[in-house]
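Peer 1: Here is a sequence with its predicted model. Questions after.
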Amino acid sequence: MKVVIFGGSGLIGNGFLQESLLAGDVREVIVVGRRPLDLAHPKLRQVVHDDFLDFTAVRGDLEGADLCLWGLGVSSAGMDPADYERITYGYTEAAVQTLREISPDLTFVYVSGGGTDSSEHGRVRWARVKGRTENTVIAAFPNGYALRPGFVLPRHAARSKTTAYRWATVAAGPLVPLLRVLRLAPVLVTDTVRLGRAALTLARVGYRRHVLTNRDINEVADL
C-alpha cells in the first residue's frame, strides 16, 4: 500500500506513521506537513506544503495512494469559530476533493471524536463541524471512515501538543487497570498503536460501519 498521512506530527498522526512504517504490506508512506519531521526511514517521503486549502501543488505526490490517514486536528477551546471550521472542515474537504479526483477508490480514515453530531443540526458548534466533516468524507469515498476514539493513550514515546491533554494522560494512567477490571476500557480507552492498526485494517478488509466508536476501533485493531 501507499499511505498518505496528514497531521503526522501530532499524537494520533504519530501513531498512524509508526504503525504504517512497521506494516509489511505498506511500501511507501507520504507525510504532508508544513515542516519536515525529525525522522528518516526507507519507506518515508516527506512533502512540505503550506496551503492546506489547496493541494494542487502536491497532487503528483498523492497519486496512487491506497490509504489516506487524517490525524490533523485542533481543540475548539479558546479558538475563533471561523478558524476552527477552516482547519477542521476546510482543510479536510480540500484534501478530500483532490484525492477523490485522483484516487476515488482509496480508503480515507478521518479521526473525529466522541460527541460528534452527524445530523449537523445540534446546539454544539464543534460537534456540528466535526459531523459535517465526517459526512463529507463518507459521502466522497465508498471506503470512507470516521474514527471516534475515547481517551487516547500515547505509545511510541509520543506526546500530545495540548498541555491539558498531557496532564490528563498522566492523571488517567493509574485508572486504566481499574477500567480493565470493570471491563470499561474497550469502551472508553484506546491508544495510538491501536488507532494505527485499526486504520490499516480498514484499508485491508473494511468494516461493517463507516463511523467507528472506541469499542469498534479496539475490535478492528485486533483483527
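Peer 2: Nice, thanks for sending it over.
Peer 1: hey, let's count contacts and neighbours off CA atoms from now on
Peer 2: Fine.
Peer 1: quick one: buried residues of the longest helix seen in the chain?
Peer 2: Identified as the longest helix of the chain according to DSSP state H is helix 125-140. Using 16 or more other CA atoms under 10 Å as the test for burial, helix 125-140 gives 125-138, 140.
Peer 1: Relative to the whole chain's centre, how far out is that helix?
Peer 2: 13 Å (CA atoms, centre = their mean, to the nearest Å).
Peer 1: Show me what the helix or strand following that helix is packed against.
Peer 2: Scanning forward in sequence from helix 125-140 by DSSP states H and E, the next helix or strand is strand 144-147. The helices and strands touching strand 144-147, judged by 3 or more CA pairs under 8 Å, 6 or more residues apart in numbering; DSSP states H and E, are strand 107-111, helix 125-140, strand 211-212.
Peer 1: what's the closest of these to residue 200?
Peer 2: strand 107-111 (9.1 Å; CA to CA).
Peer 1: what's the angle between that closest one and helix 125-140?
Peer 2: 170 degrees (axes from the mean of the first three to the mean of the last three CA atoms, to 10 degrees).
Peer 1: Put this next to the first one:
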Amino acid sequence: MAETQPLRVLVLGATGLTGGKVVNGLLERSEVAEVVAPVRRPTGVDHPKLTQPVVDFDDLAAHSELFDVNVIVCCLGTTIKKAGSQEQFRKVDFGYSLKAAGLGRSAGARAFILMSAVGASANSKIFYNRVKGELEDAVRELGYPYLSIYHPGLLLGQRQEHRTAEALGIKVMPLVNRALLGPLVQYRGIEAATVARAMVNEVCGLATTADPVVGRQVWTYPEICRLAGDEPGLI
C-alpha cells in the first residue's frame, strides 16, 4: 500500500458556492492535515484543521507565505454584474487567480486544481469564456507538475446572493439536461456539491502520490460525476 502524506491545501474562493463545499469536504478527510482558506473578512467558522487568514486580494504577494502548500484549489469567480464592469471581472477571475497560481508555484506547490467553465477558450467571442480560457493558458505556462481544470456547466445550488438569470436557468435545467445528449452532455447543469466532491476526491488522491504528473487535463460533466463517485445522471 502506498504511503499517505497528509496534505496542506489552499482553497481560493472558500466563501463561494463550490469553494465552501470544497473546504468542508477537505476538513472531513484524513488525507488533509490543514486547509488554508484566505478570505476578505472573518467568517466565524472554526475548525482545528482550518486556517482562515484575512487578506487583501489586491496584494496577495504580501501573503506569499500562505502559498507554501502541497495543493491549491482555485474556485475564485464572480459575475460581470457583481463585479461592476468587465475590467473588474477580469481583475478577479483572471488577475487574482493567476497571481495566486504564480505564488503557489514559486512556493513549491505541486498541484493546481482550477474551476473554469464549459466553453472556456482564449479564442471565444464571449467575454466570460475568453477570460476563463486566457486564465487556463496562463496557468499552464507556470509548469505545475499536476494541473487539473474543471469545465462544469451551470452550477446548481443555493447561493447566498440572488442571481436572476441563474435562478431561472436552475428551474429549467432538469428538463434541459434530458435534451443534452452525446457531445452536448458537457453542457448539462451540475450540482456544485458534485463538483466539490470531485475536487475533494482528486485532492485526496494526491496524498498517495509522491510526485504527481499529469498533462493538460480537463474534466467535463461525465468525468466530474465519476470523480465525485456519482453516475452521470440527468440533473
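Peer 2: That came through fine. On a predicted model such as this, the values are computed, not experimentally measured, just so you know.
Peer 1: longest helix of structure 2?
Peer 2: Criterion DSSP H: the longest helix present in structure 2 is helix 164-179.
Peer 1: The next helix or strand after that one corresponds to what range in structure 1?
Peer 2: Next along the chain after helix 164-179 of structure 2, taking DSSP H and E as the criterion, comes strand 190-191. Under TM-score structural alignment, the alignment places strand 190-191 of structure 2 onto residues 190-191 of structure 1.
Peer 1: Can you list the helices and strands that the longest helix of structure 1 packs against?
Peer 2: Against helix 125-140 of structure 1 (3+ CA pairs under 8 Å, 6+ apart) you get helix 81-85, helix 91-102, strand 107-111, strand 144-147.
Peer 1: so what secondary structure elements neighbour the next helix or strand after the shortest one?
Peer 2: Looking back up the chat, that one is strand 144-147 of structure 1. For strand 144-147 of structure 1, the following helix or strand on the C-terminal side (DSSP H and E) is strand 151-153. Packing contacts for strand 151-153 of structure 1, counted by 3+ CA pairs under 8 Å, 6+ apart, involve strand 189-191.
Peer 1: Once aligned, what mean separation remains between the strand it packs on and structure 2?
Peer 2: For strand 189-191 of structure 1, the mean deviation from structure 2 after alignment is 2.5 Å (mean CA distance after the TM-score superposition for structure 1).
Peer 1: From the contact counts, what lies against that strand?
Peer 2: If you count contacts as 3+ CA pairs under 8 Å, 6+ apart, strand 189-191 of structure 1 packs onto strand 151-153, helix 214-221.
Peer 1: Show me what secondary structure element comes after it.
Peer 2: Counting by DSSP H and E, what follows strand 189-191 of structure 1 is helix 192-205.
Peer 1: Map residue 68 of structure 1 across to structure 2 for me.
Peer 2: Aligning on TM-score structural alignment places residue 68 of structure 1 opposite residue 72 in structure 2.
Peer 1: Tell me if that match really is in a strand.
Peer 2: Yes: assigned with DSSP: H, G, I helix; E, B strand; the rest coil, residue 72 of structure 2 falls within a strand.
Peer 1: number of nearby residues for it?
Peer 2: Close neighbours of residue 72 of structure 2, defined as other CA atoms under 10 Å, add up to 27.
Peer 1: What's residue 115 of structure 2 aligned with over in structure 1?
Peer 2: Using TM-score structural alignment, the equivalent of residue 115 of structure 2 in structure 1 is residue 111.
Peer 1: So that match is in contact with residue 71, correct?
Peer 2: Yes: using CA atoms under 8 Å, residue 111 of structure 1 is in contact with residue 71, at 5.8 Å.
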